[in-house]
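Trainee: Fold the stuff below for me.
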Amino acid sequence: MFKKVLVGLDGSELAYSALEKACELCKNFDSELNIVSVFRHHSFIEGSLSMVRGATEYENMDDVLGQYAKEVVEDGKKIAYNLGLNKEKVKGFIRSGQVAKQILHFAKTNNIDLIVVGKQGQGDLTGYLLGGTSHKISGLAKCPVLVI
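Mentor: A predicted model of the protein is given here:
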């Protein structure tokens, strides 16, 4: 039924719950899992800087946020493997920009059959699922969306 599943991952608890559900579905349907983490350039609030390891200067925030997104994707892949998914069926991607737009573009250009997202994410730290992003994704996607 679902050949390709996309899960948006930002490191939040709900995003990891979405990942677990996506893994369950991929296992049941022998689907490919695409883990996508999106960060926004220079998108942070000062109170969140302590959450980003190594953030010392505004100029390197893109690098720090990009590294954080990479770590989130790698953690997601490890979780997927631990939940029994075959390594050949798990792919990780990092994108930068407006979150809903990037998720929707990835889904369209990669023929995704199902998008799985958390209903709320990290907030301004990575810009993932802030405010109505999950609502925007579910309203504009050309494939089914499962919001956890």
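
Trainee: For the rest of this, base every contact and every neighbour count on C-alpha atoms.
Mentor: Fine.

Trainee: Flag every buried residue along stretch 5-18.
Mentor: 5-12, 14-18 (16 or more other C-alpha atoms under 10 Å).

Trainee: now swap in stretch 101-121 and tell me
Mentor: For stretch 101-121, using 16+ other C-alpha under 10 Å, the buried residues are 101-104, 106-107, 112-121.

Trainee: of all the buried residues of stretch 5-18, which two lie farthest apart?
Mentor: Val5 and Ser12 (19.1 Å; C-alpha to C-alpha).

Trainee: A strand includes Ala15, no?
Mentor: No: membership of Ala15 in a strand is not supported by DSSP: H, G, I helix; E, B strand; the rest coil, which gives helix.

Trainee: can you map out the helices along this structure?
Mentor: 13-29, 61-82, 99-109, 133-140 (DSSP state H).

Trainee: Mind checking the ones you listed for the one nearest to Ser37?
Mentor: helix 61-82 (5.7 Å).

Trainee: want to put them side by side, so please do this one too:
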Amino acid sequence: MEIRKILLPTDFMEGASGAADYTADLAKHYGASIDILHVVYDVASAVGWYMPQLSYDEFYKDIEKNALKELEHVYEKQLKDVRSVNRFIARGNPADEILNYASTNRIDLIVMGTHGRKGIDRLIFGGTAEKVVRNAKCPVLTTRINEHSTVMVHNELAPTTNTG
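Mentor: Below is the predicted model of the structure:
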């Protein structure tokens, strides 16, 4: 297996931090570079709300500026020994943007955290990781932070024990 480029999508939540640990270890092992991607969810296009263009653009420029600042320092300790780390911001539906980025940039592996939402939360917020796993053209490793985490590579489940 040849892994040269790993994509680490992040929403800056705890699950993404756990995925950063896996990503760093894999990148060091394979000598791969890491692309960190944060997607700013475009609410207006998703629900069809009307927002005056000026306020809409300013609103998202501010969010993207703050997200870029966060990306500059996020996972700094975990990724310090990785040879190449690049950071990117996209705007849109997170699953669609992750899939598009991976395809366009010839990503060899996507490593992402999941929230493990259920019920109404899952219905409202959707299953970004599930959509990525289902539609990605490259392997996807998902991690979930809890006492007994599950790692999913495409559709194969393998239970693991979280000792940390």
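
Trainee: Adding distance to Met1 of the first structure, write the helices of the first structure out as CSV.
Mentor: Below are these laid out as CSV (distance: least, C-alpha to C-alpha, whole Å):
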stretch, distance to Met1 of the first structure
helix 13-29, 7
helix 61-82, 20
helix 99-109, 16
helix 133-140, 19
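
Trainee: what's the burial count for Ala20 of the second structure?
Mentor: 26 (other C-alpha atoms under 10 Å).

Trainee: which residues does it contact?
Mentor: Residues near Ala20 of the second structure by C-alpha atoms under 8 Å, 6 or more residues apart in numbering: Leu8, Tyr75, Gln78, Leu79, Val111, Met112.

Trainee: As a markdown table, these with distance to Asp42 of the second structure would be great.
Mentor: Below are the contacts of Ala20 of the second structure laid out as a markdown table (distance: C-alpha to C-alpha, whole Å):
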| residue | distance to Asp42 of the second structure |
| --- | --- |
| Leu8 | 20 |
| Tyr75 | 25 |
| Gln78 | 29 |
| Leu79 | 28 |
| Val111 | 23 |
| Met112 | 20 |
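
Trainee: thinking again about what came up before, which of the helices of the first structure sits closest to Ile148 of the first structure?
Mentor: Nearest of the helices of the first structure (C-alpha to C-alpha): helix 13-29, 5.5 Å.

Trainee: how far does the closest one sit from the chain's center?
Mentor: 12 Å (C-alpha atoms, centre = their mean, to the nearest Å).

Trainee: average gap between it and the second structure?
Mentor: Helix 13-29 of the first structure, aligned to the second structure and superposed, deviates on average by 0.7 Å (mean C-alpha distance after the TM-score superposition for the first structure).

Trainee: quick one on the thing from earlier: wait, which of the buried residues of stretch 5-18 of the first structure is closest to Ala141 of the first structure?
Mentor: Once C-alpha to C-alpha is applied, the member of the buried residues of stretch 5-18 of the first structure that ends up nearest Ala141 of the first structure is Leu6, at 11.8 Å.

Trainee: now, among the buried residues of stretch 5-18 of the first structure, which is nearest to Ala69 of the first structure?
Mentor: The shortest approach to Ala69 of the first structure among the buried residues of stretch 5-18 of the first structure belongs to Asp10, at 7.0 Å (C-alpha to C-alpha).
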